[in-house]
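In: structure for the following, please:
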Amino acid sequence: MIRSLIAILALTGAAWAAERPPTGLLARQGPLPATIPLQIAAPEGRDYAVLLGDPGDPVLAGYLRGGEVLRLLAPPGDHALSVAAGPPDAWRGLPDLFGDGARTLPDRIALRIAGDRREGQALTLSDGDGGLRITDREGRVLCQIAEWTGEVRTLPTPGGLGLRVIEGELSVRSRPCD
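Out: Just a heads-up that it's a prediction; the model follows:
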C-alpha cells in the first residue's frame, strides 16, 4: 500500500515539474521574421519566463535565469511584455510557467525596422514593493549594411564594340549602429 502511494506521488511530481531550461529561447510563432534585438536582465534569486505578445498566445517566449541576460531576436511590432517569476525548482514548462501565470507589464515594447536600422530595446527588470517592473530601458539598434562583391568584364561583340558585364553578389550583414 505504501509503495503504491509513493509510486503515485512520484508519477504526479514527475508530470508536474519540468526540467529547468537554460537562459534562451523557449518558443517562437507567427509569420514575421525575428530580426529585432531584445535584451532583458533580471536580478538573481528567481527565474523568469518572458512572453512577448498576448500572454495567452505569445509570438515569442524566453527563459531567463536570475542574474543572467536574455538576448533574443524578436519580430517587429508593439508588443505586450508579460513576465512570470518563481524559484528555479518550480518551473512547470509552457504554458503553466511557474504555476501562477504571467503578469503583463504596463509599458508596451516597441520594436521597429526603419530603413536600414533594426530598433530594439534592452530592459532591466527589478523586483520591488509593487512587484516586477522595468527599471531601465535603453535602445539597441542594429544597422544593416549591403555589400556588393563582384567584377566588371568586357566581352567582345560581332560589331567590334565591347559589352560590359557586371557579375557579382549582394549580401547583407548587421552591426551595432554608431
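In: make it CA atoms for all contacts and neighbour counts henceforth
Out: OK.
In: now do the contacts for G24.
Out: Residues near G24 by C-alpha atoms under 8 Å, 6 or more residues apart in numbering: G62, Y63, L64, L70, R71, L72.
In: the third one is in contact with A49, isn't it?
Out: Yes: here L64 lies in contact with A49, judged by C-alpha atoms under 8 Å, at a distance of 6.2 Å.
In: check this protein for its longest strand and report it.
Out: Counting by DSSP state E, the longest strand found in the chain is strand 131-156.
In: centroid residue for the protein?
Out: L72 (3.0 Å; C-alpha atoms, centre = their mean).
In: of the contacts of G24, select the buried ones using a PyMOL command.
Out: Buried residues within the contacts of G24, by 16 or more other C-alpha atoms under 10 Å, are selected in PyMOL with:
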select buried, resi 62+63+64+70+71+72
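In: out of the contacts of G24, which sit inside strands?
Out: Using DSSP E, these in strands are G62, Y63, L64, L70, R71, L72.
In: please give the structure of this sequence too, so both can be compared:
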Amino acid sequence: MIRGAAALCLALAGPVAAATEYGLVANKTGLSLVFPLQVESPEGRDLGVTLREPGSEDVALSALLEGGAFFRVLVPPGTYVVRFAPLDGDGPSLETRPLTFEITGPASKGGHLLTLDEGGIAGTRPIALCQSYGYDAHAITELRQYWDDLRDGSEVGEALPVPPRRELSERLCD
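Out: Purely as a prediction, here's the structure:
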C-alpha cells in the first residue's frame, strides 16, 4: 500500500512541479462526473487524491489538491475509498472508509465533505447538490408575453408562441 502511494506521488509530482495545475487529473471510469467531493485541508501540504473501489487497487479517479485552498471535484457514482498522498512524499498516505456517491432524493446528488488536519482525516459529513429549474431575470418578461399571447388566443392555423426555456441550476443543499 505504501509502495502504491509512493508511486502515485512520483507519477503526479512531475506535472505538479512543471505546471502546478490542481484539480481533476483523470476519470478512468467512463462515467459522468456529477457527485460532489469537497476537501478542507491545512495549508502548505499539496496532496494527490485518488478514488478506488473498496478492495481494488485500480484508480477510478485522480486529482491534485493544493493544501489550504478550497477543493471541490465532481466524481462518478459509486462507492469509493478516498486516498490522500502527500506530493512531496513526506508523510503517510491517508484513507477513508468506503464512501458512497449517489442520488439521495428527488433532484439531490449526494457526496461528501472531508476535513483533513495535521493528524489525518478529522471528519467526514454528507453534502448534496440540489438541482432546480427556473427562469433567469430576463426570461420573466418573455414568459409574461407568452402567457398574454396564449390568453389572447391565436388565429386558426397560426403557430403558438414558444415559451422561454427554463435553466437548470445546482447549489449545495442546506
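In: got TSV for the contacts of G24 of the first structure, with distance to D54 of the first structure too?
Out: Output for the contacts of G24 of the first structure, formatted as TSV (distance: C-alpha to C-alpha, whole Å):
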residue	distance to D54 of the first structure
G62	14
Y63	17
L64	19
L70	19
R71	20
L72	17
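In: need the helices for the first structure, in chain order.
Out: 2-16 (DSSP state H).
In: strands along that one, start to end?
Out: 24-28, 36-41, 47-54, 57-65, 69-74, 77-79, 81-86, 103-104, 109-114, 117-128, 131-156, 162-176.
In: out of those strands, which gets nearest to A7 of the first structure?
Out: strand 81-86 (27.0 Å; C-alpha to C-alpha).
In: can you count the residues close to A114 of the first structure?
Out: Using other C-alpha atoms under 10 Å, A114 of the first structure has 9 other residues around it.
In: oh, that last question was meant for Y80 of the second structure, not what I typed.
Out: Y80 of the second structure: 24 neighbours (other C-alpha under 10 Å).
In: so what's it up against?
Out: L51, R52, E53, P54, P98, L99, T100.
In: might one say that the last one is in contact with L113?
Out: No: under the criterion of C-alpha under 8 Å, T100 of the second structure is not in contact with L113, lying 12.0 Å apart.
In: just give me the neighbour total for L73 of the first structure.
Out: 15.
In: related to what we said a few turns ago, leaving out chain neighbours, which residue sits closest to the residue nearest to the centre of the first structure?
Out: L38 (5.2 Å; C-alpha to C-alpha, 6 or more residues apart in numbering).
In: what's the counterpart of R112 of the first structure in the second structure?
Out: If you follow R112 of the first structure across to the second structure using TM-score structural alignment, you land on E102.
In: that match and I127 of the second structure, how far apart?
Out: 11 Å (C-alpha to C-alpha, to the nearest Å).
In: more neighbours: the two, which one.
Out: It is I127, of E102 of the second structure and I127, that has more neighbours when counted by other C-alpha under 10 Å, with 22 against 19.
In: what do we get in the first structure for the more buried one?
Out: By TM-score structural alignment, I127 of the second structure lines up with R140.
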